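Undergrad: Take a look and give me a structure for this.
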Amino acid sequence: MARVVELSYYPVKGCAGTSAHEALLTPAGLAHDRSFMVVSDEGVYRTQRRDPLLAVIRPLITPDGEHLTLTAPGADCLRLEVDITGTRKPVDLFGTAYRGIDQGDEAAEWLSDVLGARSRLVRVPPGHDRVTDGLTPGTSGYADSCALHVLSRSTLALLDSKLTERGAGPLPADRFRPNLVVDGWDEPHTEDRAHRLRIGTAELGYAKLAIRCAVTLVDQSAGTRAGPEPLRTFAGYRRATQGGVAFGTKYAVLRPGTVAVGDEVDVTVWGESEL
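TA: Below you'll find the model as predicted:
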């Protein structure tokens, strides 16, 4: 029987995640997931692809979403009252124009000092109307694409065995920044074929494979690039027909609800892998 064994959300895009035992699943993903984003002075998104130090910033959001705390090694703790009513300013996410509510100069100065680059913090405005792509359309905050990223332990175990064969060490799950980690699927990459899931009181629809990028090269505890793995190994066995390498699966939310560690993952519709 497959079950959820890890549950994580990422309040600030690119920054460290928060582990939870239980979470509300909204139409845009786990509550507070990627609801904030670090941008340049010009409003262009920052991610670990170019700013790996984002990984060492640890956000903590209160359950009501009204207060955000940021910590980082060598920096004072920053506590913010979240602004959801301010002026909506243009922001750029992968070349697409969205809107964000700037969280003020104190947050901007703190982030600029930690990252060594002029930065500001924005929040998704109420009524954010983004539509995500894939087999099942949906919505999300400032995630790269779809609302939820699912990865199985058997998939991770296969990668670790291949890394070991190459003389490299295993990698922790946080290198891939999943929202849900599932155990109990014996066959690696079962998530590629699980096209509709019931978990807790929620239901998910398969959107697409997760195409991996340079973020997987970043040591999440150090905020530094850690060599060519796992992309080098992925290239040998996980090349996607649409280009790049695939590892894990993205889902849209068909029915919001509550999900928790220990919940059974019930596959109600199976499909073919796109790989």
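
Undergrad: only C-alpha atoms for contact and neighbour calcs from this point on.
TA: OK.

Undergrad: Tell me how many other residues crowd E274.
TA: Neighbour count of E274, defined by other Cα atoms under 10 Å: 12.

Undergrad: wouldn't it be in contact with L209 here?
TA: Yes: between E274 and L209 there is a contact under Cα atoms under 8 Å: 7.4 Å.

Undergrad: Between those two, which contacts overlap?
TA: D192 (Cα atoms under 8 Å, 6 or more residues apart in numbering).

Undergrad: what residues are up against E191?
TA: Contacts for E191 (Cα under 8 Å, 6+ apart) come out as 150-152, 248-249.

Undergrad: Widest-spaced pair of those?
TA: Within these, S152 and T249 form the most distant pair, 9.5 Å apart (Cα to Cα).

Undergrad: Which parts of the lengthiest helix in the chain count as buried, going by neighbours?
TA: Ranked by number of residues, the top helix in the chain under DSSP state H is helix 153-165. Buried residues in helix 153-165, defined by neighbour count with 16 or more other Cα atoms under 10 Å: 153-156, 159-160, 162-163.

Undergrad: One more, please, to line up against the first structure:
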Amino acid sequence: MATVTELRYYPVKGCAGVRVEQAELTRAGLAHDRVFMVVDEEGGFRSQRRDPLLATVRPTVAEGGGRLRLAAPGVEPVALAVDTEGPRREVRLFGTPYRAVDQGEEAAAWFSQVLGSPSRLVRVPPEHDRVADGLTPGTSGFADSSAVHLLSRATLDDFHARAAGAGAPLPVERFRPNLVVDGWSEPHTEDLLRRFTVGGAGADAEPPAGPGADLDREPGAEPGAELGYTKLAIRCSVTLVDQTTGAKAGPEPLRTLARYRRATAGGVAFGSKFSVLRPGTLRVGDALTVSAWGPSEL
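TA: Prediction:
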């Protein structure tokens, strides 16, 4: 049986993650995950692919998402009141247009200083209705695609065994997962998941459908969050960035992954992505209960 060993959300797309012991899982992923995004003057999103210094930015969410604190080496930190009501502006994520709420001049000046290029900070608006693709469609904020990225410790350990002699083991942060799980003996078991439950249901969870759906549940028991598989996680040059310094530190892991994890559709796969079918509360130590498996798409 696999259990959750790490939970992380990334408030600002491309910036450092926040590791927690408990988190609410919403329809769009872990609460506060990638609700902010840094864009250029034309509204195109900034990524560690071209702006690796994003990795050095440490965001902190406070007051239930009402305030955002930003810190980075060599720059005075800034604390911002989050705006969800301001004018919408068009932004682009992988060429697809979305609407976002600009977070003002102070945030723009701060990120422009950190990145050395004119930038603005935007937030997902309350009416955001993005549909993420994959085997199980869902929604997400400004994540690359699906709401949740899951990686198993067995998969990471197998990579390190194959990359032996290529340098120090890579920290899991290099792969930027939301959930890290342990307990499977075989690597890449996450590729075979199709549906699973974990944790307890949140306040906005939907009740089970159908007559008698609750008959086997103990009184007061929570049904757990449910997730559905969307696709393999195809890795890019972000994995080459040292997540502490913001420096390119390649060629690993892409060099080793290219030897054994080439995907049919192109690129190399490592970890899997999921849509949220039922929200809930996740905690480190929660067990995964798998209700459906499928073949690997590799």
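
Undergrad: Could you dump the contacts of E191 of structure 1 into TSV and include distance to I199 of structure 1, secondary structure and neighbour count?
TA: Listed next are the contacts of E191 of structure 1 as TSV, based on distance: Cα to Cα, whole Å; DSSP: H, G, I helix; E, B strand; the rest coil; neighbours: other Cα atoms under 10 Å:
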residue	distance to I199 of structure 1	secondary structure	neighbour count
V150	12	strand	22
L151	14	strand	28
S152	14	strand	29
G248	17	strand	22
T249	15	strand	25
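
Undergrad: which of those also appear as contacts in structure 2?
TA: Among the contacts of E191 of structure 1, the contacts conserved in structure 2 (both residues aligned by TM-score structural alignment, their matches' Cα atoms under 8 Å) are 150-152, 248-249.

Undergrad: okay, now R8 of structure 2: neighbour count?
TA: R8 of structure 2 is flanked by 22 other residues according to other Cα under 10 Å.

Undergrad: got a list of what it touches?
TA: The contact partners of R8 of structure 2, taken as Cα under 8 Å, 6+ apart, are 17-20, 177-179.

Undergrad: for the spatially most central residue of structure 2, what are its contacts?
TA: The C-alpha lying nearest the average C-alpha coordinate of structure 2 belongs to N178 (Cα atoms, centre = their mean; 4.8 Å). Shown in contact with N178 of structure 2 (Cα under 8 Å, 6+ apart): 6-9, 30, 148-150.

Undergrad: And the aligned partner of P279 of structure 2 in structure 1, how far from G205 of structure 1?
TA: Using TM-score structural alignment, the partner of P279 of structure 2 in structure 1 is P256. To G205 of structure 1, P256 of structure 1 is 12 Å away according to Cα to Cα, to the nearest Å.

Undergrad: Please apply the same query to D174 of structure 1.
TA: Using Cα to Cα, D174 of structure 1 is found at 23 Å from G205 of structure 1.

Undergrad: Which helix or strand contains the residue nearest to L53 of structure 2 when sequence neighbours are not counted?
TA: Nearest residue to L53 of structure 2, sequence neighbours excluded (Cα to Cα, 6 or more residues apart in numbering): G246, at 4.6 Å. For G246 of structure 2, there is no helix or strand it lies in under DSSP states H and E.
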